[in-house]
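> okay, sequence plus prediction incoming.
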Amino acid sequence: MNSERTLEFHPGPWDGAAVDGPPVALPQGARRSARPSVELTLLDTFDRRLFRRGKICLVERAADGTARLALRAFATHRAGHCADWTSSGLPRFAWDVADPRLRSELEDCIDVRALLPQCRLRRISQPVLCFPEAIPEPLRIYRTRYALMPEHGRARALPERLAVCWSAPDEKLARQFIERLLERGLLTPTPDDIWREALSAAGRLPVADELTSRPELAPDQRADIALRQILGTLFNVMSANEAGIIGNIDTEFLHDFRVAIRRSRAALGQLKGVFPARSIARYTRDLAWLGEITGPARDLDVYLLNFAELQGLLPAPVRDELEPLRALLSRESAAAHAALVRCLASPRYLRFKSQWPEFLARPGPRRPAAPNALEAIGSLSARRIWTLYRRIARASGAVDADTPSEQIHALRKTCKKLRYLLEFVQPFHETEQIRRPIRDLKVLQDHLGAFQDAEVQMAYLRAWFARLRQDPRVSSQTLLALGMLFGRFEQIQAARRAEIPGALRHFARKDDRNRFKAMFKLAVAAAAGSAGRQRVLAQIAKKQGESS
């Protein structure tokens, strides 16, 4: 941890010319504390994970070529954790950082996302040689000039600042000195951290909200208008991630692109009768096609990201025998990515990208032909949520050790559709009210997903074994390691299967059923009229009385 502390202020209304005057009562060593020009690069992920967590990651490069990497909180006087950065370039991923503590802190914040330059500053600091107040010897004051360095064009000067610097043991003295200067008006507090100011000047604030997939909806909104909003927001997510997929910046671009596709398909598939079937048939096929063409590249991304975990399933002496598999996956990943990029440049995708947003931007017709177009989105979605919930609840008594894998996979897809609908209607409910059903559903999805993942892993392992067996360079030890890995996934799948009935019963328990009924069946009854509403209210009250 760097022990240096710094707080920056705007100069007060005193004679600024004195800053460059001759030294008066200059503290010993002040001349030696002059700081050369430094180039600072602020890094963050595409979705601004560091900024959203109140942190900044900096590469600070001095004129002599030396550099350090720092991670600290916004608007703090503490330097944060720093480490030497010996590369001439910038770190791209957390695992590029050699310092273990800094790497761990970055991984906690950004996971597998790439760090991208957000803005670049040049900082020139000169020691203040004259000041209206005597500067205690352990403290230093610098006149600091920042210039925003755009990728193209001329540098742009930012308002000058005064930096008060001290070491950790002098914290109390520094605080007292700063308070005295503020009282005298010799310093003026800055409204923003320099990096907020720089990001704003660079056009990087406020953080864009096109990455969210939850538009603001009202429960009484026309279903066709609300669905256009939902799908339009999801298309924006797809568009925002497209360049990152093509540039192969990090694997999360493709992940978020695919999630937006799945959500779009779920919205169209579950909220039926909102648009005329003929008008959306081609778009539905296009979305299904996009799901298919993005699948292989995403699967290979996941395997390469989790390769160390695959190795960890084997005894230590044989883990390195999987390296030929890593090489195969890397080659296949590159080929799958190239194929995907070609698809994203195809006439079919370009036509979809042009015509789908045009369709979504159309106003709702006064007399729509679709039967559910005029229904309130709240009641339409509630009716479908209640149907999906009951389908899952019925399965709680039907899934056992002999249930075919295909049925478990179908149940998993039903849970995913329910999850997407619940997230679409989140704005219609109080946060705590909707959070618990989503949380409970996530737990069930984790159990079903772990079973399905093991099933998929074994299918891939069979294919990889067949491929590698044809390669004379691959040793029998590697093939043996693949066989051992297959056996481990058989064990994992059996264990996960045994957990599913209990997870289903937990999700379908009486309290949760009553909660879903109150939130979603009641909404359907309310749309049908007050009589239905009163009847359902009475039923729920009776059920709750019995359970208590």
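Structure received.
> from now on I want contacts and neighbour counts done on CA atoms only, so please keep to that.
Noted.
> buried residues in the top strand by length along the chain?
If you go by DSSP state E, the chain has its longest strand at strand 116-127. By neighbour count on 16 or more other CA atoms under 10 Å, the buried set for strand 116-127 is 116-127.
> any chance of those residues in a markdown table, plus distance to Leu231?
Formatted as a markdown table, the buried residues of strand 116-127 follow (distance: CA to CA, whole Å):
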| residue | distance to Leu231 |
| --- | --- |
| Leu116 | 28 |
| Pro117 | 31 |
| Gln118 | 29 |
| Cys119 | 32 |
| Arg120 | 36 |
| Leu121 | 39 |
| Arg122 | 43 |
| Arg123 | 45 |
| Ile124 | 49 |
| Ser125 | 51 |
| Gln126 | 54 |
| Pro127 | 56 |
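> among the residues you listed, which one lies nearest to Gln539?
Proximity of the buried residues of strand 116-127 to Gln539 was ranked by CA to CA; the top entry is Leu116 with 55.9 Å.
> just checking, the closest one touches Leu43?
Yes: applying CA atoms under 8 Å as the test, Leu116 and Leu43 come out as touching, 5.3 Å apart.
> any chance you could map the strands in the stretch 1-150 of the chain?
4-11, 35-44, 55-62, 67-73, 81-84, 116-127, 140-148 (DSSP state E, counting those that start in this stretch).
> mind putting those strands into JSON lines with distance to Arg513?
Converted to JSON lines, these look like this (distance: least, CA to CA, whole Å):
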{"stretch": "strand 4-11", "distance to Arg513": "55"}
{"stretch": "strand 35-44", "distance to Arg513": "43"}
{"stretch": "strand 55-62", "distance to Arg513": "41"}
{"stretch": "strand 67-73", "distance to Arg513": "44"}
{"stretch": "strand 81-84", "distance to Arg513": "49"}
{"stretch": "strand 116-127", "distance to Arg513": "46"}
{"stretch": "strand 140-148", "distance to Arg513": "57"}
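> here's the one I want to compare it with:
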Amino acid sequence: MADTKREIERKYEATTDTTVPDLARVPGVARVLDAGTADLDAVYYDTPGLRLAAHSVTLRRRTGGADAGWHLKLPVSPGVRDEIAAPLGDDVPDDLAALVRARTRGDTLAPVVRLRSSRDVRHLVDDDGTLLAELSTDTVHAQRLTDGGATATWTEIEVELADGGDPALLDAVDKRLRKAGIRPAASPSKLARALAETGTPPPAPRPAEPDGTAGDHVLAYLRAQTDKLLAHDAGLRRGEPDALHDLRVTARRLRSALRGQRKVLDRAATDRVTRELRWLGRELGADRDREVLDARLRAALDTVPRTLQLGPVRGRLKRWSTAHSAGARGHLLEVLDSDRYLALLDRLDALLTDPPLRPAAAKSPKKVLAKAVRKDHARVAARIERALSLDPGPDRDAALHEARKAAKRARYGAELAAPALGRPARRLAGEMKALQRLLGDHQDSVVARRALRELAVQANGAGESSFTWGLLYAREEAEAAARERELPDVWARARGRGLPG
């Protein structure tokens, strides 16, 4: 994968007459050094419908300056982006194109804007000469490469934190600049401003916060989760440690919302999306479950005294793990590049663009969402009570697993409703999370015992001692029994958090 850095910066409005105040008076800054000027020439790429710009993603090919090359910038939070760089070349690098495939959906990436900038650079350094931040004053000439080739010119100031710097420095610089009458830029990026001033801008950002009706709340939640799905897609492709887990959980949240809000959204239109989210969850789940199981077995083996590790147990576990994880990453990327996955993303967009709202969507969110939360809670109660009525064994294990899935759905439903219902929903979500965690530990033990039995059989067949695997199996049985003993008390607390009415 290409090189990545975290970019933390602030942008400000300026004119050719703007005077930057003395920033050596900012706490922590000892000197401001003139770092010269640079002429930059950047061509920004996007789809015909500006899909990247609509998600605040920028892809450019830039010459001039110290970092000539291809740059892809992915938003993290306001003023914070991850910049992925690739060597200069004529065509969009395959690595960068893959990172935005969930957003481009197969549309062609082509030049849309050219920005030529004259950059005056100053370095803010401490007493030791260590770079704290870079301040640049850019005179920008923008040319639209589509829609008639309109142009625009402006000046702006940009302050970028040095790698590993303290973000509090940007606050101190901001205070100094504002005191001098310099105000934050209205546009989040040069590209956004260029598009707005030279022709048709990208589609307006979708509402981030719920407002008004039950339908507004549900759609705001679905939009937020869809945006997270796209972000985690890029994270998984980049190999981020928790991206697979996060992507899987986001797919579950979307599916749970569509299933749980059938009074708000017409299931005739959403059931296909729900089925496809289930498919995605299964495809992602196998590899994630192997990750969790492998970590659990390794951690368990680490607790066994060396004198009780009979036979080549670590080698056996390593070979078993390798066999079960072979080709896992390749499979994940195949899923993310598949037509089926991209079609699912298109369906989510279509659902949000033209939502299939039912009459209840126009009603008060407190009434509609509370009813859905109570229904989810009742489902958990029924499954817990059934599980507790069974004797310990495979049937109870299966029933507890079903209760876990119901608790997860109830948790997500309560989180969706929390902006409208407030503290009662947040507290219920917290109790459902605790219940889900306990039942998850129990299910992990069930799965671990299956794996330990398989390892024991393999070891025995190879003429190795199976003692250690049996020891770990017995420990997992004890862990599962302990979780079952804890369940009535945890459920009593969760049951008491049900919404009134």
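Arrived safely, thanks for sending. In this text the structure is predicted, and so the values were computed from the model without any measurement.
> returning to that earlier point: who wins for proximity to Met238 of the first structure among the strands of the stretch 1-150 of the first structure?
So among these, strand 116-127 is nearest, using CA to CA, at 19.4 Å.
> Thr353 of the second structure matches what in the first structure?
In the first structure, Thr353 of the second structure lines up with Ala361, judged by TM-score structural alignment.
> got it, and Leu428 of the second structure?
Match for Leu428 of the second structure (TM-score structural alignment): Pro437.
> what about that match, distance to Thr431 of the first structure?
11 Å (CA to CA, to the nearest Å).
> try Val38 of the first structure
For Val38 of the first structure, the distance to Thr431 of the first structure - CA to CA - is 46 Å.
> so for the two, which sits in the more crowded spot?
Val38 (19 against 10; other CA atoms under 10 Å).
> which one in the second structure is aligned with the more buried one?
So, by TM-score structural alignment, Val38 of the first structure is left unmatched.
> who's in contact with Val38 of the first structure?
Residues in contact with Val38 of the first structure (CA atoms under 8 Å, 6 or more residues apart in numbering) are 60-63, 122-124.
> which parts of stretch 311-330 of the first structure are buried?
311, 314, 319, 321-322, 324-326, 329-330.
> how about TSV for those residues, with distance to Leu380 of the first structure and secondary structure added?
Shown next, in TSV, are these (distance: CA to CA, whole Å; DSSP: H, G, I helix; E, B strand; the rest coil):
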residue	distance to Leu380 of the first structure	secondary structure
Gln311	47	helix
Leu314	50	coil
Arg319	52	helix
Glu321	54	helix
Leu322	51	helix
Pro324	52	helix
Leu325	48	helix
Arg326	48	helix
Leu329	44	helix
Ser330	45	helix
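> ok, which pair from these is furthest apart?
The widest separation within those (CA to CA) is 20.6 Å, between Leu314 and Ser330.
> can you add distance to Thr294 of the first structure and give the contacts of Val38 of the first structure back as JSON lines?
Output for the contacts of Val38 of the first structure, formatted as JSON lines (distance: CA to CA, whole Å):
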{"residue": "Glu60", "distance to Thr294 of the first structure": "38"}
{"residue": "Arg61", "distance to Thr294 of the first structure": "39"}
{"residue": "Ala62", "distance to Thr294 of the first structure": "43"}
{"residue": "Ala63", "distance to Thr294 of the first structure": "45"}
{"residue": "Arg122", "distance to Thr294 of the first structure": "41"}
{"residue": "Arg123", "distance to Thr294 of the first structure": "44"}
{"residue": "Ile124", "distance to Thr294 of the first structure": "48"}
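> I figured Leu479 of the first structure hits Trp464, correct?
No: the pair Leu479 of the first structure / Trp464 is not scored as a contact, 9.6 Å apart, by CA under 8 Å.
> quick one: which of those two has more around it?
The residue with more neighbours, out of Leu479 of the first structure and Trp464, is Leu479; 20 against 16, by other CA under 10 Å.
> count the neighbours of Asp299 of the first structure for me.
The burial count for Asp299 of the first structure: 16, using other CA under 10 Å.
> rewinding a little: look up how far Arg383 of the first structure lies from the match of Leu428 of the second structure.
16 Å.
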